[in-house]
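*Asks:* sequence? don't have it. structure:
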């Protein structure tokens, strides 16, 4: 049964429970809702939540646990001599999942029955032809071990989904019956519903926190494995980035970190003055008609896909900087450069700085402006000496958001700055960033037992540490100036 059908069935049961619970509460009060402890909708909502929430929670937990159980059982079917390392086992399991998906697709498209997919013999031309017809292209022949594992994988997966559907629907029905049996005029439905909603809110907050913890732990654990294979000193202080999956790699962080910070610095030099000055003008000087036109036009920049900015850097900005600045000054001959990526990224960041700063400046109390004007200050003096200092904490937050956005950008760097990991002060020279190399190291079939693949997690953890440091610095600045103006 498709997952969406299970969810719709559970919601349908909950909706029926809502109607029945509301009707039973009103009936127990003889039709007089004034006798009820709570409003009728609370009784219906109590039945709905009791039916839906536990069932959906079980479904989520099931979907999280089932893949790990199936993976453990299927890997036991793969001979030990076929997978000498964890990386080879990962590649084989990728083929197993693709073949299993192909068999499921063949059943769905009517190419064969479920029994035929289960009984299909390995290493035949029919297997290869079938997988080719349904678009499951493998780089090698389908071996007997892979096909047997795929058939087992498909069987276990379908069985697990069927059991999950039965368990979820039975639990939803039991929840409906239990909540319906408790519904009467004296039942404190409002209190129960409010506690349930509060629990859902706490659960959502907990999931957000646990997700962050999970992301950090995943990077930390993989980074630990990387440092078991590659010296940490050479990673943090190495000045060469020459990865090679055949061995002898030089995985120095400094060239990537320098390119990231250099491009981010140029982007902020473009975005912060332009964005901040436009925000000041729109908030303090522009008329209502001009503001209503200019602010949406600036915010349109935030909706442009980054690939479009990358094409703009590649086709327009890069050649222009090369022809009019780099070549005449003897600084370079390439259209891919730090300056190209920095300028285009700065244009992309303008709406982040402008819109947030504009909202922050408008939130400054009017009483501060009136007091400044009452003391004889001009509008420009009021903006410089009153409004900007009062709005400084929020403006720092806007700049931090822009910096974080610039540090994590990839597409503009790929198309505008190139992929050369170098240490140079020349802004018209091609460089690269940490995010670009993370993508490069994890592209294609990757052996996660090699340092050349695991280095991506070390790079990701480094970016996380940099962003965390920026947050701490921003909080310090915000706290300092808030104490002055509160």
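*Replies:* Sure thing, it's come through. Predicted model only: the values in this text are computed from it and were never measured. Numbering: from 1, shown residues only.
*Asks:* alpha carbons only for contacts and neighbour counts from here, please
*Replies:* OK.
*Asks:* Just give me the longest helix of this protein.
*Replies:* Longest helix in the chain, counting residues (DSSP state H): helix 189-229.
*Asks:* what's the following helix or strand after that helix?
*Replies:* Following helix 189-229 in sequence order, the next helix or strand is helix 232-237 (DSSP states H and E).
*Asks:* Could you list the residues in contact with that following helix?
*Replies:* 251, 252, 253, 254 (C-alpha atoms under 8 Å, 6 or more residues apart in numbering).
*Asks:* Against residue 434, how distant is residue 49?
*Replies:* 46 Å (C-alpha to C-alpha, to the nearest Å).
*Asks:* Kindly report the same for residue 475.
*Replies:* Using C-alpha to C-alpha, residue 475 is found at 25 Å from residue 434.
*Asks:* need the helices for the stretch 251-400 of the chain, in chain order.
*Replies:* Along the stretch 251-400 of the chain, the stretches classed as helices by DSSP state H, counting those that start in this stretch are 254-280, 288-299, 306-312, 318-321, 327-329, 338-362, 366-374, 379-382, 388-407.
*Asks:* Which other helices and strands does the second one contact?
*Replies:* So the one you mean is helix 288-299. Applying 3 or more C-alpha pairs under 8 Å, 6 or more residues apart in numbering; DSSP states H and E, we find helix 288-299 packed against helix 338-362.
*Asks:* got another, please set it beside the one above:
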């Protein structure tokens, strides 16, 4: 039985348990001598559905996490010894060959009989495991539903138990998110430390030349590599600055118009249309920048006698700014609408005009949220990759001229990790150092946003 079918059956049994739990609770409440139900019938149904579905889904999840290592060990037991292989790397190659046979990715004309036998055993164990998993999971679901339905009484605190289960699930989810974040940071940090063991941190943070191409082996001819991050950071901030110069005024003014001046019908039409920009894939923006904006800027620059590169920071920044407008506009619009109407009425009562009310009352009251939306848009601009690759190029030029080609941190990370790489080389490890640097920059932006929000926060009744 496939996993999707098994999960679908478990969910159907959970729905059935929910319906039976609600029906049993209603039946008990309708008895002449019955006590009053502690909770609403829906809580009894939800509790029955949770008892039915959660243990079974937990069994399925645990099996899928442990199945492949367990079945691989059972199938490959004795194969390495039979072939006289002792090195862990050689054992991993044998395991990889077996997995390719299981997946049907046969690249060789002659298959080792031992590996073929191991693959056949793996497939057989996998089928047996799937059948056993289906039996155990369905039996657990039915057993959990049966036990809970038998426990339903008017005095059963179903609502308290449901809320407790939901609280535990939410706690586990939040804990998992925290551990994932810590794992990401540590994985990048450890590789960055390996990089800084080969390249001095001062050379990386303050170097003025970025050229990570270098020889991987001693018998190769290649550059020694230069890993100064200043040109990469300069390109990142240059493109992000151009983007924010476009996105912040347009986004903020559109938010003010939609929230303070536009009528309900106009707002209902224009606001969704504006937010459609946030749903356009970045590769589409990249095509637009490379095929329309960049040639137009080059032609206009030629008419003005300026030297404009075919790929420029200005083209990438303009298109990126258009892409970020919905982030500033939508969030700022929500923040401005959250300002109490009583503040506007008080300003009007004192004789202020509409524009004076917006400038002197509404915007100061909404300032923390507006700053937060702007910093969120800045983080989005710093992390953009596709538009920069297609419109700004890959050249790490240390320049503040928006008409020249530049590159960004994210583009260099992608470039360094494309293709077959040696993870002991500073060239590859530089991607993790750039990732850590980008993480520190975005973290500083978030800290600044929290500081602004806390410093200027206003609470209204």
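*Replies:* Okay, I see it. What you are looking at is a predicted structure, and each value in this text was computed from that prediction instead of being measured.
*Asks:* quick revisit: okay, the helices of the stretch 251-400 of the first structure, which one's buried deepest?
*Replies:* Highest mean neighbour count of the helices of the stretch 251-400 of the first structure: helix 338-362, a mean of 25 (counted as mean count of other C-alpha atoms under 10 Å).
*Asks:* Where in the second structure does that helix fall?
*Replies:* Alignment of helix 338-362 of the first structure against the second structure: residues 313-337, by TM-score structural alignment.
*Asks:* The matching stretch against the first structure, how far on average?
*Replies:* Mean deviation of stretch 313-337 of the second structure relative to the first structure after superposition (mean C-alpha distance after the TM-score superposition for the first structure): 1.1 Å.
*Asks:* now that stretch, how far from the chain's geometric center?
*Replies:* Distance of stretch 313-337 of the second structure from its chain centroid, counting by C-alpha atoms, centre = their mean, to the nearest Å, is 20 Å.
*Asks:* pretty sure residue 372 of the second structure contacts residue 449?
*Replies:* Yes. Using C-alpha atoms under 8 Å, residue 372 of the second structure is in contact with residue 449, at 5.4 Å.
*Asks:* In a markdown table: the helices of the stretch 251-400 of the first structure, plus distance to residue 446 of the first structure.
*Replies:* As requested, the helices of the stretch 251-400 of the first structure are exported to a markdown table (distance: least, C-alpha to C-alpha, whole Å):
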| stretch | distance to residue 446 of the first structure |
| --- | --- |
| helix 254-280 | 21 |
| helix 288-299 | 39 |
| helix 306-312 | 25 |
| helix 318-321 | 33 |
| helix 327-329 | 40 |
| helix 338-362 | 29 |
| helix 366-374 | 59 |
| helix 379-382 | 58 |
| helix 388-407 | 25 |
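*Asks:* Select, out of those, the one closest to residue 31 of the first structure.
*Replies:* Closest to residue 31 of the first structure of the helices of the stretch 251-400 of the first structure, according to C-alpha to C-alpha: helix 338-362, at 51.4 Å.
*Asks:* From the contact counts, what lies against that closest one?
*Replies:* Helix 338-362 of the first structure packs on helix 254-280, helix 288-299, helix 306-312, helix 388-407, helix 411-416, going by 3+ C-alpha pairs under 8 Å, 6+ apart.
*Asks:* Compare the helices of the stretch 251-400 of the first structure and give me the one nearest residue 225 of the first structure.
*Replies:* Among the helices of the stretch 251-400 of the first structure, if distance is taken as C-alpha to C-alpha, the winner is helix 254-280, at 20.6 Å.
*Asks:* which one of residue 49 and residue 434 of the first structure has more residues nearby?
*Replies:* residue 434 (27 against 23; other C-alpha atoms under 10 Å).
*Asks:* Which position in the second structure pairs with that one?
*Replies:* Using TM-score structural alignment, residue 434 of the first structure sits opposite residue 409 in the second structure.
*Asks:* My guess is its match contacts residue 433. True?
*Replies:* No. Contact criterion C-alpha under 8 Å: residue 409 of the second structure and residue 433 do not qualify, at 10.1 Å.
*Asks:* who touches the match of residue 434 of the first structure in this structure?
*Replies:* 232, 233, 236, 434, 435, 438.
*Asks:* The first one corresponds to which position in the first structure?
*Replies:* Residue 232 of the second structure is assigned residue 256 in the first structure as its aligned equivalent, the criterion being TM-score structural alignment.
*Asks:* how far away is its match from residue 7 of the first structure?
*Replies:* Where residue 7 of the first structure is concerned, residue 256 of the first structure sits at a distance of 46 Å (C-alpha to C-alpha).
*Asks:* that older thread, looking at the helices of the stretch 251-400 of the first structure, which is closest to residue 439 of the first structure?
*Replies:* Of the helices of the stretch 251-400 of the first structure, nearest to residue 439 of the first structure by C-alpha to C-alpha is helix 254-280, at 12.9 Å.
*Asks:* how big's the offset between the closest one and the second structure?
*Replies:* Taken over the aligned residues, the distance from helix 254-280 of the first structure to the second structure averages 1.2 Å (mean C-alpha distance after the TM-score superposition for the first structure).
*Asks:* any idea of the angle that helix forms with helix 288-299?
*Replies:* For helix 254-280 of the first structure against helix 288-299, the angle by axes from the mean of the first three to the mean of the last three C-alpha atoms, to 10 degrees is 170 degrees.
*Asks:* And for residue 246 of the first structure, the neighbour number?
*Replies:* Neighbourhood size, residue 246 of the first structure [other C-alpha under 10 Å]: 8.
*Asks:* With distance to residue 94 of the first structure added, can I get the helices and strands packed on helix 338-362 of the first structure in JSON lines?
*Replies:* Below are those laid out as JSON lines (distance: least, C-alpha to C-alpha, whole Å):
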{"stretch": "helix 254-280", "distance to residue 94 of the first structure": "31"}
{"stretch": "helix 288-299", "distance to residue 94 of the first structure": "42"}
{"stretch": "helix 306-312", "distance to residue 94 of the first structure": "29"}
{"stretch": "helix 388-407", "distance to residue 94 of the first structure": "32"}
{"stretch": "helix 411-416", "distance to residue 94 of the first structure": "27"}
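*Asks:* Which one, of the ones you listed, ends up nearest to residue 327 of the first structure?
*Replies:* Nearest of those to residue 327 of the first structure, taken as C-alpha to C-alpha: helix 411-416 at 16.9 Å.
*Asks:* Find me the equivalent region of the closest one in the second structure.
*Replies:* Against the second structure, helix 411-416 of the first structure falls on residues 386-391 (TM-score structural alignment).
*Asks:* Figure out how far the matching stretch is from the centre of its chain.
*Replies:* 20 Å.
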